[in-house]
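Chemist: need a 3D model of the sequence below.
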Amino acid sequence: MAGSDDLEPIPPANRTLSWYDITSLWISMLGTRYGIPFPVHLRSAFGVRGAHVPSLLRSLVACGWCGIETWIGGQAIFLLLLPSSLKQSWFAQPLAWLGISVLEFSCFLLFLFIQLAIIWKGMDTIQVIEKYSAPVLILVILWLFSWAYIKAGGLGEMLSTPSRLDPTHFWYVFFPSLTACINNWSGLSLNISDFTRFVRSQPDQVFGQLGMPLFQGLYAFTGLAIASSTAVIYGRVISNPVELLSVIGGSALTKVIATLGIALTTVTTNIPANMVAPANALVSLSPSSFSFSRGAFLAGVLSIGFQPWRIIQSSENFIYTWLVSYSTIFAPITGILLTDYYIVNNKVLDVNALYSADPDGPYYYLGGYNVAAFVALIVTVVPTVPGFLHKIGILAEVSEAFVAIYDNAWFFGIFLASTIYWLLTRGRGKSKVRVDPAMSEPLVS
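Modeler: Sure, this is the predicted structure:
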């Protein structure tokens, strides 16, 4: 099977990432054990050809997120660096057909170009920037938290904003919001093996995972506290940190430092989380046409088509028509992969066979496609469609059951797909599966 150096398994001796790198970055055991990337991992469950389907689905969502993150970086340039006179000119007037101004779109493209230039330098450059971005982000958050603490008059005042939801309405929005929060990280969770394949050992990978709940919890609390404090300080809630920094103002130097901080943290989030997956997917799809850099470049260009400013123009759009919607696909893919690796294959993969198109190979299945995986995926996705069509206004009325399934799509999808896949693959033989000792290492008990 045609391959590319960018997708080759990484032997333990060539792995350079430590627990700190994974903590700074945040189902990675497989990546560290076998050194294989996400598109190759998919071949075990979906087949050597069928793997392209979930890989490209993951890539499309990543392109959308790439656009959202790039929009945030572009807004930092627009709000913090440009002079007021320019922002009041006709260049800053929104165009009806585009939804934003020429000036905002130009800042968006500028920030995209900066990221593409970094990508062209290679993953080593990203790794270097990543090491310094995490401390910078922590400093920016601590500075904003300290400012809010002083201006609001203490932590009690910062958290004094009353709830705007009655108990009944709270539960109505809680579960879709929970699904959205989980799905916010599901994409990176799916293709985390793209990164852990470079990790030196399982202890580094396991210890590094602690960075996710630790820092995510810290960012969530400080973000909520700071946003709540703005209601006390300004009389209105400002949840966008870029907008808040522009309202705070300060000297030109302060604005430059703030912009650099936002840019640095956005770049080091966006490139690993949203450009690596599409790049690897395209390399896997056509190794002769794409290198890693070319794939990432194309992902950046495709992100423009998602018009991210429309996705995040309201919480309704962002949660229901973006975050919850793609959980209908990511959840079943996750369930299938977990079941395939831990239950069906008992954590044993034949790395050489994953790179082979031999019809007699264990991952060739039926013409290169594993029918069981696609049946599980399709059967799980179909019940979520009516709820999605209702949320975006195509269907005026649907059964409350379909709405509930859609609002809880992550839990519904991962459970149902796992169950169906397990039932369809029980007793599948493993006599052909071999393990290359040079490409794996013992798991942490």
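
Chemist: alpha carbons only for contacts and neighbour counts from here, please
Modeler: OK.

Chemist: which helix or strand contains the residue of the chain positioned farthest from its centre?
Modeler: In the chain, residue 85 marks the outermost C-alpha relative to the chain mean, sitting 36.7 Å out by CA atoms, centre = their mean. Element membership of residue 85 [criterion: DSSP states H and E] is helix 84-87.

Chemist: and for comparison, fold this next one:
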Amino acid sequence: MSYGESKEMAKGLSSSSPVEVDGGAFGDINASFWNRIKGRATLQVSESRMVPGTRWSNKDLDPIEPEYQTWRTYNFVTYWISDAFAVSNWRIGSSLIAIGLSWKLALVAVAIGNFLTALVVTYNGIIGARLHIPFTIQARSAFGFYFAYVMIIFRVIISIFWYGIGTYAGAECVQSMIYAIWPRFRNIPNQLPESANITTGFMICYFIHFLICLPFHYIPPHQVRWFFNFKSIITPIAGFAIIGWIVSSTGGGSDIFSQGNAVHGSNLGWAFMNGVYAMVGNFATLGVNMNDFARYSKKPNSPYVQLIVIPIVFIIMMLFGIIGANGSKLLYGELLWDPLLIINNWTSRGGRAAAFFCATAFLIASIGVNISANSISVATDLTALFPKHISIRRGQYVCAVIGAWAMTPWNILVSAESLINFMSGYTIWLAPISGILIADYWIVHKEFVSVPDMYRPDGIYAYNRYGTNWRALVAFVVGFAPLLPGFAASVNANVDVGSGATSFYYLGYFYGFLVAGGLHVLLSRMFPARATMLHKREVVNPSF
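Modeler: You can find the predicted model right below:
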């Protein structure tokens, strides 16, 4: 069905929603105190209005009701401003300089990569804005009711890893704040071995940041937009302050932009492609995740603004990273690819107040990125995997515990090269997922899907008794399998797979997205799943 039909249907289904007793994202504030206590004790969640019971779903996965469709067009703008102005993105811009690109070529890689990202994020986000459903439900129409769980597990693993990366970045902010307040904190004895890749002092900062983040996970998704609005104002101020200081300290900035490429020939070409790939990989998760926020959109076309805002804000932020990297080489004789390392130098030069303000701003940024790109998406996935016991709010706390401690991000963020490799690697799975989702809705089903059937294991999106759309399965495997050798070589330099496989890997996102999406369309045309092919004139009514 079209988004208009699904919206009207959602209104009709919402008239007798059950009371939520676990304090989840949409709890009824009029529920009695006793019901709340009892609900928490038994880990109960509210039933879905789309399917009986909580075996397959719960209320947090339902199409968003009109009163919770609170995101307007400007919220998508502030969302991306708040996501772009973060320590992690600054580091990515600096990493392009670290791998040998000039500032001009690095900026071209940034522009190309983020424009492609904007296309994927926007056209998948439109689906969520129209149907008001998350990725976990959307995936069922393309992959099949049961096979969609495999895609959910892929995303859970990836986003939990990214949560750990974000927690590490936030701990750096806390460390810089403490340095500004108490410079002698630098001299805390380290009781951990060098092989741990983390010191005792930083572990203290890491734990403090983990505790600071926890209250923010209590904010429901339809209200978190206010935090993004606040963050979109505070963090850019800090970024411009740092860049202004660097340009001023280097005599106007002309020397910053005079440095050329550090690599040449074919190495330069592949370094450039690696940079483009890193840009796409930077927010490849949101090419899949965007519906978890776009579902709260008040207007179905609001996500289109992302086509403009994403390239602009990320070009600005990556330029900050490029200026910071080149400027730090001129000021300190070494490339500081992390803005907090630059801030830390201020504390020994009498700039403690400025250092504290900028570090605090970046702390706010890191919390926002972890919520927008990671914790809410993981929580939505966990809600789909364990609908009897997990709500979006609970799922965020589960993500926080596992992501911050189980994946040891300090072992990943050791160097610029390792960050690039990590960012690039996981896209070999996200690219085909995104390609199939977009191709399925826009081309295969021509924008007409049955939202109620996405919630039922025996609906039209079961495809067969195994709940698997074999067309999407084949397309997914073909989309990532040829990239595995290059991925292995990227993760472990001792693996020799030949230069051809490595070079092909640098084109992995484009291959995975286009081939998986195209093959899904081809197989769906050759062997159509006729039961899922709806028409505008058809009205799909729920059977409950």
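
Chemist: corresponding residue for the residue farthest from the centre of the first structure in the second structure?
Modeler: The alignment partner of residue 85 of the first structure in the second structure, by TM-score structural alignment, is residue 184.

Chemist: what does residue 10 of the first structure give?
Modeler: By TM-score structural alignment, residue 10 of the first structure lines up with residue 64.

Chemist: from residue 515 of the second structure, how far out is the closest residue in space to that match that isn't next to it in sequence?
Modeler: For residue 64 of the second structure, ignoring the flanking residues on the chain, the nearest one in space by CA to CA, 6 or more residues apart in numbering is residue 132 at 5.3 Å. Per CA to CA, to the nearest Å, residue 132 of the second structure is found 28 Å from residue 515 of the second structure.

Chemist: cool, residue 259 of the second structure as well?
Modeler: Residue 259 of the second structure sits 38 Å away from residue 515 of the second structure, taking CA to CA as the criterion.

Chemist: next one: residue 229 of the second structure
Modeler: Residue 229 of the second structure is 38 Å from residue 515 of the second structure, by CA to CA.

Chemist: again, but for residue 202 of the second structure
Modeler: 44 Å.

Chemist: ok, residue 337 of the second structure next?
Modeler: Taking CA to CA, one finds residue 337 of the second structure at 35 Å from residue 515 of the second structure.

Chemist: more neighbours: which of those two?
Modeler: Of the pair residue 337 of the second structure and residue 515, residue 337 is the one with more neighbours under other CA atoms under 10 Å, namely 28 against 21.

Chemist: quickly find the element holding the aligned partner of that one in the first structure.
Modeler: With TM-score structural alignment as the criterion, residue 337 of the second structure lines up with residue 239 in the first structure. Under the criterion DSSP H and E, no helix or strand holds residue 239 of the first structure.

Chemist: the nearest residue to residue 239 of the first structure once chain neighbours are set aside: neighbour count?
Modeler: Among residues not flanking residue 239 of the first structure along the chain, residue 227 sits closest, at 4.9 Å (CA to CA, 6+ apart). For residue 227 of the first structure, the count of nearby residues is 23 (other CA under 10 Å).

Chemist: equivalent analysis for residue 367 of the second structure, please.
Modeler: Using other CA under 10 Å: residue 367 of the second structure sits among 26 other residues.

Chemist: next, the contact list for it, please.
Modeler: 166, 167, 170, 213, 216 (CA atoms under 8 Å, 6 or more residues apart in numbering).

Chemist: quick one: which of these has the most company?
Modeler: residue 170 (32 neighbours).

Chemist: and the strands in the stretch 151-300 of the first structure?
Modeler: With DSSP state E, counting those that start in this stretch as the definition, the stretch 151-300 of the first structure shows no strands.

Chemist: follow-up on the earlier one: from residue 288 of the first structure, how far off is the match of residue 337 of the second structure?
Modeler: 45 Å.

Chemist: how close does the counterpart of residue 311 of the first structure in the second structure sit to residue 382 of the second structure?
Modeler: Under the alignment defined by TM-score structural alignment, residue 311 of the first structure is paired with residue 412 of the second structure. Counting by CA to CA, the gap from residue 412 of the second structure to residue 382 of the second structure is 25 Å.

Chemist: those two: who's more crowded?
Modeler: Using other CA under 10 Å as the criterion, residue 412 of the second structure and residue 382 rank with residue 382 on top: 24 against 18.

Chemist: pretty sure that one is touching residue 393, no?
Modeler: No. Assessed by CA atoms under 8 Å, residue 382 of the second structure is found out of contact with residue 393, at 10.5 Å.

Chemist: what about residue 52 of the first structure, neighbour count?
Modeler: 21.

Chemist: follow-up on the earlier one: counterpart of the residue nearest to residue 64 of the second structure over in the first structure?
Modeler: Aligned counterpart of residue 132 of the second structure in the first structure: residue 35 (TM-score structural alignment).

Chemist: mind checking how far its match is from residue 28 of the first structure?
Modeler: 10 Å.

Chemist: need the overlap of contacts for the two.
Modeler: Taking CA under 8 Å, 6+ apart as the criterion, residue 35 of the first structure and residue 28 both touch 193, 196.

Chemist: who's more crowded, the two?
Modeler: Neighbours around residue 35 of the first structure and residue 28, counted as other CA under 10 Å, are more numerous at residue 35. The numbers are 30 against 21.

Chemist: list the contacts for that one?
Modeler: So residue 35 of the first structure contacts 9, 10, 11, 12, 193, 196, 197, 198, 439, 440 (CA under 8 Å, 6+ apart).

Chemist: and residue 232 of the first structure, by the same measure?
Modeler: Residues in contact with residue 232 of the first structure (CA under 8 Å, 6+ apart) are 152, 157, 158, 161.
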